[in-house]
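Chemist: sequence and predicted structure, then a few things I'm wondering about:
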Amino acid sequence: MNNVVAIEQQATQQQVIQMLKPLLEEGCITQSQLAKEIGNSGAVISQYLKGNYGGDVDAVTEKLSHWLNMRKTRNSQIVAPGFVETQTAKQILNALNYAHAAELISVVFGASGVGKSTTCRQYINSNNNCWMITASPAVSGIGECLYEIALELGMDDAPKRKGSLSRAIKRRLTGTGGLLIVDEADHLDYPSLEALRILQEQTGIGMVLVGNNRVYSQLTGGRRNEDFARLFSRVSKKVGIHKAKQNDVNAIANAWQISDQPARNLLQKIAERPGALRNLNQVLRLAATMANGVGKAIDEALIKQAFRELEGDVQ
């Protein structure tokens, strides 16, 4: 390496270090988190920042430059409004509150993208002793489901065997007066649902099963035989939400300060498509970024442009 190249590399390294130092000093990020986000060890970052890293300095400089560029891009994005209490959100919150207070089981089921998961997280943030797990194809059996609950409860040393795990969770939950939310519960098989029912009865906590329409059919088995009736009869409140409501769209439009009626009409059409309010918020975030770039309010034209970029044309 000739001296000119070496000087240029050192200058680039110093420039990156000078950009990182204020972020680290102000607590925007820690060295360990920075190392994790670029895929290096904390020791590498520490040595690099001190200017005495003996490894491939150029490779670390490149990674950190990419990280800084991505941070700049993220900061340029418009911050969406916080939780919007739509009419549908109120329905879900009522179901959660009822199950929590009455220490019973509720089920919230229906269309995707209407705010079920977001509303559940909002409830957890606003209440004590509330926990939420998310089922999946990998977390569908009894053992996996119970272990997810244990991790959510902070039981990092929980036993792996189902019997011991179940008893440990029971001891942890009994007397808490808490609420356990199981999102994407449509992935759970019948034995897992039965295990949750028994856990709820033994501990006296509230429980809410959240998912698509399949979670409802899972509770009935498509029929009312004795086994499924035993489970279904324990569900005290059933809330079916099959599409986004016009009032939901109006509440979101108000939160984004959109008063233009043609724009609001277009938002309603977008919310009627699969993905409902989730897609609507994604479109609005992009439209807001576009609006910020040209110094104007979100209007129908920008919403159309954002929608085309994200999903395709809308008539």
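Modeler: Yep, that arrived.
Chemist: going by C-alpha atoms from here, please, whenever you check contacts or count neighbours.
Modeler: Will do.
Chemist: spit out the contact partners of V215.
Modeler: By CA atoms under 8 Å, 6 or more residues apart in numbering, the residues touching V215 are 109, 185-187, 209.
Chemist: any chance of TSV for those, columns distance to S217, neighbour count and secondary structure?
Modeler: Listed next are these as TSV, based on distance: CA to CA, whole Å; neighbours: other CA atoms under 10 Å; DSSP: H, G, I helix; E, B strand; the rest coil:
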residue	distance to S217	neighbour count	secondary structure
F109	10	25	strand
A185	11	28	helix
D186	9	24	helix
H187	12	21	helix
L209	12	23	strand
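Chemist: as a markdown table, those with distance to K63 would be great.
Modeler: Below are the contacts of V215 laid out as a markdown table (distance: CA to CA, whole Å):
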| residue | distance to K63 |
| --- | --- |
| F109 | 43 |
| A185 | 39 |
| D186 | 40 |
| H187 | 38 |
| L209 | 42 |
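Chemist: ok, so of the residues you listed, who is nearest L23?
Modeler: Using CA to CA, A185 comes nearest to L23 of the contacts of V215, at 40.5 Å.
Chemist: ok, the closest one to L151 distance?
Modeler: 17 Å (CA to CA, to the nearest Å).
Chemist: check P159 too.
Modeler: Distance of P159 to L151, computed by CA to CA: 11 Å.
Chemist: neighbour count for these two, which is higher?
Modeler: P159 (16 against 13; other CA atoms under 10 Å).
Chemist: right, and that one touches L165 too?
Modeler: Yes. Counting by CA atoms under 8 Å, P159 does reach L165; the two are 5.2 Å apart.
Chemist: where exactly do the helices run in the stretch 51-200 of the chain?
Modeler: For the stretch 51-200 of the chain, the helices defined by DSSP state H, counting those that start in this stretch cover 57-76, 87-102, 116-126, 142-152, 162-173, 190-203.
Chemist: for those helices, could you give me a markdown table that also reports distance to A287?
Modeler: Converted to a markdown table, the helices of the stretch 51-200 of the chain look like this (distance: least, CA to CA, whole Å):
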| stretch | distance to A287 |
| --- | --- |
| helix 57-76 | 13 |
| helix 87-102 | 24 |
| helix 116-126 | 21 |
| helix 142-152 | 36 |
| helix 162-173 | 45 |
| helix 190-203 | 42 |
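Chemist: in addition, the following structure is provided for comparison:
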Amino acid sequence: MINVKDLPVDVEEMRLWIVGHREMTDPPVPWAQLSRETGIPAGTLQPFCAGTYQGNNENIARRLFQFMQSVEAKEKRQQSLPVNPGFIETETSQRLMMLLEIAHMGRITVGATGPGTGKTKTVREYAERAGMVWTATMKPSTNRLLPMILEVHKALKLDPRRLSTADASRIVIERVRGRKGLLVIDEANFLGIEGIEEIRNWHDETGVGVCFLGNEELLARIETGRHRDQFARLNRRIAMRHVQRLPTRTDVAQFCDGWQITQPDIRAYLEKIALTPDSGGLGECQQLIEAGSMLAAADDESRGLSLSDLREAQMYRATRWIRA
């Protein structure tokens, strides 16, 4: 990239570039979106592209030159990335699929897994395969009952409305009743007791399948926590549990196969990262592969990913404390 603050910019060249950039997609990028991306008001951008802008055209061209440089840099970085294989079926994903399938039969299941075990990707893949799956991802702000219910409303694609807690819950019941669907509650460890019990009640009233997914803390709270007596009704209804803190060695091998990593030293390195507690598992491995590939391309586009590239990428990541 170059700094064009004090350099002349060809106004006509930038006009042609931004028009071509906008029309690369079908339909063309909406003016409002292009305005947000460039930081230039649509009321200025449109007449500039039409050649009718009465203001300082060179200033607009200069800002568009900066935007063009960022677009080209992003495209270059994208070209250096390996092809993402998407969903990779692993030993752990098969276990999680079973949890989802059993829940979809109208039961309640619980999965407590660590980060980087493929939980979220498996849910997305299952939803693509099975249909009638609603995934509500919880967060700290959904600890209270009404925010939790409204998060489920979003998953069910219900229009946002101002509702009482009781009315919001009733609408969920009406929506899922008789549809033989599956409600996946991801990051369920953020839920309070009331939220978990409300979801259990939806299951009791409608027969909707429910799969609670979260970390190990979730299952510990339900089974052995200080509120375990309050979860007694839920515990009786749990058809299957799965607890797993880390990916398995087979998971890592299948992950490497999916990313077409054949070098034994790199596979061993990634296995050490993935199987280290609190490292981020397979998600961290993907980050390192992508970052290492960009470093390799910056050094020499003709060579492939090497172990030294991954080690250098690790220096900039939170896993730098792992001696892999």
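Modeler: Here it is on my side, so go on. The structure presented is a predicted model; accordingly, all values stated were derived computationally and were not measured.
Chemist: which of the helices of the stretch 51-200 of structure 1 sits closest to Y48 of structure 1?
Modeler: Closest approach to Y48 of structure 1 among the helices of the stretch 51-200 of structure 1 is made by helix 57-76 (7.4 Å; CA to CA).
Chemist: residues of that closest one that come out buried?
Modeler: The neighbour-count check on helix 57-76 of structure 1 (16 or more other CA atoms under 10 Å) flags 57, 60-61, 63-65 as buried.
Chemist: same thing with stretch 44-61 of structure 2?
Modeler: Per 16+ other CA under 10 Å, stretch 44-61 of structure 2 contains these buried residues: 44-46, 48-49, 57, 60-61.
Chemist: one more: stretch 6-15 of structure 1?
Modeler: By neighbour count with 16+ other CA under 10 Å, stretch 6-15 of structure 1 contains the buried residues 10, 12-14.
Chemist: out of those, which comes closest to Y216 of structure 1?
Modeler: Q13 (57.6 Å).
Chemist: and the contacts of V215 of structure 1, which two are the farthest apart?
Modeler: Using CA to CA, the contacts of V215 of structure 1 span at most 12.6 Å, a distance reached by F109 and H187.
Chemist: which helix is the longest one in structure 1?
Modeler: Longest helix in structure 1 by number of residues, with DSSP state H as the criterion: helix 3-25.
Chemist: what's that helix packed up against?
Modeler: Applying 3 or more CA pairs under 8 Å, 6 or more residues apart in numbering; DSSP states H and E, we find helix 3-25 of structure 1 packed against helix 57-76.
Chemist: V107 of structure 1 pairs with which position in structure 2?
Modeler: For V107 of structure 1, the aligned residue in structure 2 is V110 (criterion: TM-score structural alignment).
Chemist: so that match sits against N215, correct?
Modeler: No. Between V110 of structure 2 and N215 there is no contact under CA under 8 Å: 10.1 Å.
Chemist: between those two, point out the one with more neighbours.
Modeler: Of the pair V110 of structure 2 and N215, V110 is the one with more neighbours under other CA under 10 Å, namely 26 against 20.
Chemist: picking up where we left off before, can I get the buried residues of stretch 44-61 of structure 2 in a markdown table including secondary structure and distance to H242 of structure 2?
Modeler: A markdown table is the format used below for these (DSSP: H, G, I helix; E, B strand; the rest coil; distance: CA to CA, whole Å):
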| residue | secondary structure | distance to H242 of structure 2 |
| --- | --- | --- |
| T44 | helix | 56 |
| L45 | helix | 54 |
| Q46 | helix | 55 |
| F48 | helix | 59 |
| C49 | helix | 57 |
| N57 | helix | 62 |
| I60 | helix | 57 |
| A61 | helix | 57 |
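Chemist: and which of those residues is nearest to I88 of structure 2?
Modeler: L45 (43.1 Å).
Chemist: could you find the closest non-adjacent residue to that closest one?
Modeler: Spatial nearest neighbour of L45 of structure 2, excluding adjacent residues (CA to CA, 6 or more residues apart in numbering): S35 at 7.2 Å.
Chemist: and the one you found? What does it align with in structure 1?
Modeler: By TM-score structural alignment, S35 of structure 2 lines up with A35.
Chemist: which strands and helices lie in contact with the host helix or strand of its match?
Modeler: Element membership for A35 of structure 1 (DSSP states H and E) is helix 31-38. Helices and strands touching helix 31-38 of structure 1, by 3+ CA pairs under 8 Å, 6+ apart, are helix 42-50, helix 57-76.
Chemist: quick one: closest of these to T220 of structure 1.
Modeler: helix 57-76 (45.1 Å).
Chemist: W202 of structure 2 is in contact with V208, isn't it?
Modeler: Yes. Between W202 of structure 2 and V208 there is a contact under CA under 8 Å: 7.1 Å.
Chemist: more neighbours: those two, which one.
Modeler: Shown here are W202 of structure 2 and V208; by other CA under 10 Å, V208 has more neighbours (25 against 20).
Chemist: wait, the more buried one touches R175, no?
Modeler: No. Between V208 of structure 2 and R175 there is no contact under CA under 8 Å: 10.3 Å.
Chemist: just the element for K238 of structure 1, please.
Modeler: strand 235-241.
Chemist: swap in V210 of structure 1?
Modeler: V210 of structure 1 belongs to strand 206-211, assigned by DSSP H and E.
Chemist: mean deviation, the helix or strand following that strand versus structure 2?
Modeler: Sequence order places helix 213-220 as the next helix or strand after strand 206-211 of structure 1, per DSSP H and E. For helix 213-220 of structure 1, the mean distance to aligned residues of structure 2 following superposition is 1.7 Å (mean CA distance after the TM-score superposition for structure 1).
Chemist: the nearest residue to T30 of structure 1 once chain neighbours are set aside: how many residues sit nearby?
Modeler: The shortest distance from T30 of structure 1 to any non-neighbouring residue, by CA to CA, 6+ apart, is to L24 (5.9 Å). With neighbours defined by other CA under 10 Å, the count for L24 of structure 1 comes to 13.
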